[in-house]
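Participant: Here's a sequence, model it:
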Amino acid sequence: MYYDKKRAIKGEWRIKEKTLFNIALIGGSAGIMLGCKRFRHKTHHKSFKYGIPSIIILQIASVIFTIYYF
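Facilitator: Below you'll find the predicted structure:
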């Protein structure tokens, strides 16, 4: 998020939102969310405001399911 924020300020090429969501899906959701809040980046995008917390909830639920049933 820091890298994307700096590039946004400079008006340079940015990281695609799809890439950021893929990072979140493979386990980086907490880092993405913390980065959004820390660097105040993409905080008004509804997809990040609601999507990243949703991914975190699904990841927590899948870990609990895995622990409980296996």
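
Participant: Going by C-alpha atoms from here, please, whenever you check contacts or count neighbours.
Facilitator: Noted.

Participant: in stretch 47-54, what's buried?
Facilitator: With burial defined by 16 or more other Cα atoms under 10 Å, the residues of stretch 47-54 counted as buried are Phe48, Gly51, Ile52, Pro53.

Participant: one more to line up against the first:
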Amino acid sequence: MKIFLYYILLVNIYGFILMYIDKNKSKKGKWRISENKLFITAILFGSLGIFLGMYTLRHKTKHPKFVIGIPAIIILQLFIYFKFLNNLLP
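Facilitator: Got it, this is the predicted structure:
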């Protein structure tokens, strides 16, 4: 359980940092982080970091794919955690 919590913490920090880097690159007109990479990070339980990055940095908040998709992933992950993982992990 402890390892899982450390993983969740790290992947969410990583997701937030990805949003920060992408926001800075968008301001400078440079090559950007792909939306697929952001969504894959979210699916790998980094959705809260991506979500916090969206709204604290005001990044991707006008894209329906993110405004609807990231909260949907969070809800799905909460369901998975409470339905399955909570019972498996001591």
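
Participant: Any idea what the TM-score comes out to?
Facilitator: Once the chains are laid over each other, their TM-score by TM-score structural alignment, normalised by the length of structure 1 reads 0.94; 69 aligned residues with a Cα RMSD of 0.9 Å.

Participant: Turn the buried residues of stretch 47-54 of structure 1 into TSV, including distance to Ala24 of structure 1 and secondary structure.
Facilitator: As requested, the buried residues of stretch 47-54 of structure 1 are arranged in TSV below (distance: Cα to Cα, whole Å; DSSP: H, G, I helix; E, B strand; the rest coil):
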residue	distance to Ala24 of structure 1	secondary structure
Phe48	10	helix
Gly51	10	helix
Ile52	7	helix
Pro53	10	helix
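
Participant: and which of those is nearest to Gly11 of structure 1?
Facilitator: Nearest to Gly11 of structure 1 among the buried residues of stretch 47-54 of structure 1, counting by Cα to Cα, is Phe48 at 20.7 Å.

Participant: how about the closest one, what's its partner in structure 2?
Facilitator: With TM-score structural alignment as the criterion, Phe48 of structure 1 lines up with Phe66 in structure 2.

Participant: Can you tell me how far the nearest residue to its match once chain neighbours are set aside is from Phe84 of structure 2?
Facilitator: Excluding the flanking residues, the one nearest Phe66 of structure 2 by Cα to Cα, 6 or more residues apart in numbering is Lys60, at 6.5 Å. Separation of Lys60 of structure 2 from Phe84 of structure 2 (Cα to Cα, to the nearest Å) stands at 31 Å.
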